[in-house]
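>>> missing the sequence, but the structure's below:
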């Protein structure tokens, strides 16, 4: 990921120093280097408001200032929740202040008296890192939005699938690898007499007698072999002598590691075919 030269030179830079000569010198160095968006202030109390409004890509801060020194200014800038990456490069003549400033949250430092090569190099490096960070943040936000949009699309697609499934059949079901129901949609209890309260019932817990055991044995064999089955018909004889027939289709489910995790399928009562 590269930052174009034009973007670097168009970066928003703020110089903060209570000494007019230092401000003039830094502004001149920046302009001679090609930077086109340079501002300055000799009042550190203005900086937080300026940064909230302008969103500077780099803030050059002198540590020794009356009223509010550079360390206090760094702490104040930290309260800007919209800018967690603090774009502060401190200016100091005290070697002992460099480490303290970095620990406080500054990203880099420039020593006094100024060495122009060092000043230009550190400023350019800071601006480039700042713009890279901003671009990465934009990319992350875009990716997050894309994921949310895709998730919404998948949920909508699943809802449509569920709706179509319910129109095409009487019930939809899923079972885990042990045969326990994990998801049921439709009147399974009324049709099959299988209690799925809490989604834990298994086929052997069926409380209704009269099933055709040879048909059920064939269905169990298909499930034991992890085979899909399509329009499998099984029946039961009710206590009043009437017969009910049901048609069920199902397929095995496997994890990404090809481990069997259960079955899912649809079913319906074959009405009028008793």
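Received the coordinates, thanks. What you see is a predicted model, and the numbers here were worked out from it, not measured in a lab.

>>> switch to C-alpha atoms for all contacts and neighbour counts from now on
Noted.

>>> tell me the SS of residue 208?
coil (DSSP: H, G, I helix; E, B strand; the rest coil).

>>> that one is in contact with residue 195, isn't it?
No. Using CA atoms under 8 Å as the test, residue 208 is too far from residue 195 to be in contact (10.2 Å).

>>> report the buried residues of the lengthiest strand in the chain.
The residue-count maximum for a strand in the chain (DSSP state E) belongs to strand 243-254. Of all the residues in strand 243-254, those buried under the rule 16 or more other CA atoms under 10 Å are 244-253.

>>> what's the helix or strand just after that strand packed up against?
Reading on from strand 243-254 to the C-terminus, the next helix or strand found by DSSP states H and E is strand 260-269. For strand 260-269, the packing partners by 3 or more CA pairs under 8 Å, 6 or more residues apart in numbering; DSSP states H and E come out as strand 171-175, strand 243-254.

>>> adding another structure so you can compare the two:
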């Protein structure tokens, strides 16, 4: 919600080449309690002033020498400082109202001024403008928070993966469709083939020497999204030697509690078994 204080403290710029109109609007705004009111009779200054001050509202006369109100609005849009152009045009020509709105103005006040109408339109415009500013600030804070949390998450994941890889022979991740997205470590040197050969389906390439019962049991655990620890499996090599392995894994879920895949570690236990 926008408070009364925020509205009355909003910054307003009056742009009109007629001193009498500037004075009348200044008195109108001052009498209504507005505290931050500035004015200029030089339309060519408006873009530079707004770029510096970022006014909450510009009351802009359309018919001015040198640079009319339509040209001023084009300049304001070209600056690109606001996605919501905070302009109410001042005009005595009914035919200019639609053109002004099409050019980017958000409202208009007819000349000669109806003071009640002018105060109502100014207040309504400021309330909308300040709501847009609050929304922009909220989005900036939200974006910064997301960036910070994403950076922390990536740092945490990198640290987790680094520590995991030190404690095991290989680290692996699968997508929700069981496709391998990450395999790192010394798995190729240890297995001599892709690690996907053990986790894969029966028609995958390079499935040789694995214990089919063990493979099917592990596949069933992954399909059921069940965590597993130190699952033992083995492989008989072409020379008749046997290798023993253990693998651990856990399902991964996103913030909406949707399953997004598995991750885990694997170690070769052949040498340890031979030493027991």
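Structure's in. What do you need? Being a predicted model, the structure only gives us computed values, none of them experimental.

>>> after superposing, what score do the chains get?
Here the TM-score for the pair of chains, by TM-score structural alignment, normalised by the length of structure 1, is 0.86; 269 aligned residues with a CA RMSD of 2.9 Å.

>>> tabulate the helices and strands packed on strand 260-269 of structure 1 (a markdown table), appending distance to residue 14 of structure 1.
Shown next, in a markdown table, are those (distance: least, CA to CA, whole Å):
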| stretch | distance to residue 14 of structure 1 |
| --- | --- |
| strand 171-175 | 62 |
| strand 243-254 | 59 |
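
>>> of these, which is nearest residue 260 of structure 1?
Shortest distance between residue 260 of structure 1 and these, using CA to CA, is found for strand 243-254: 4.5 Å.

>>> quick check: angle from that closest one to strand 260-269?
Counting by axes from the mean of the first three to the mean of the last three CA atoms, to 10 degrees, strand 243-254 of structure 1 lies at 150 degrees to strand 260-269.

>>> give the buried residues for stretch 25-36 of structure 2.
25-26, 28-29, 34-35.

>>> repeat that for stretch 189-199 of structure 1.
For stretch 189-199 of structure 1, using 16+ other CA under 10 Å, the buried residues are 192, 194-196.

>>> wait, which of the residues you listed is closest to residue 176 of structure 1?
Distances from residue 176 of structure 1 to the buried residues of stretch 189-199 of structure 1, taken by CA to CA, are shortest for residue 196, at 13.4 Å.

>>> that's a helix at the closest one, yeah?
No. Residue 196 of structure 1: not assigned to a helix; according to three-state DSSP it is coil.

>>> state the distance from it to residue 171 of structure 1.
13 Å (CA to CA, to the nearest Å).

>>> how about the helices in the stretch 1-150 of structure 2?
4-8, 19-31, 46-53, 69-79, 95-103, 115-167 (DSSP state H, counting those that start in this stretch).

>>> who are the packing partners of the third one?
Using 3+ CA pairs under 8 Å, 6+ apart as the contact criterion, the neighbours of helix 46-53 of structure 2 among helices and strands are helix 69-79.

>>> pull out the buried positions in the helix it packs on.
69-70, 72-73, 76-77.

>>> stretch 34-48 of structure 1 too?
For stretch 34-48 of structure 1, by 16+ other CA under 10 Å, it's 35-36, 38, 40-42, 44, 47-48.

>>> swap in stretch 57-73 of structure 1?
57-65, 69-71, 73.

>>> distance to residue 14 of structure 1 added to these, as JSON lines?
Listed next are the buried residues of stretch 57-73 of structure 1 as JSON lines, based on distance: CA to CA, whole Å:
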{"residue": "57", "distance to residue 14 of structure 1": "8"}
{"residue": "58", "distance to residue 14 of structure 1": "6"}
{"residue": "59", "distance to residue 14 of structure 1": "5"}
{"residue": "60", "distance to residue 14 of structure 1": "6"}
{"residue": "61", "distance to residue 14 of structure 1": "8"}
{"residue": "62", "distance to residue 14 of structure 1": "11"}
{"residue": "63", "distance to residue 14 of structure 1": "15"}
{"residue": "64", "distance to residue 14 of structure 1": "17"}
{"residue": "65", "distance to residue 14 of structure 1": "16"}
{"residue": "69", "distance to residue 14 of structure 1": "16"}
{"residue": "70", "distance to residue 14 of structure 1": "14"}
{"residue": "71", "distance to residue 14 of structure 1": "17"}
{"residue": "73", "distance to residue 14 of structure 1": "13"}
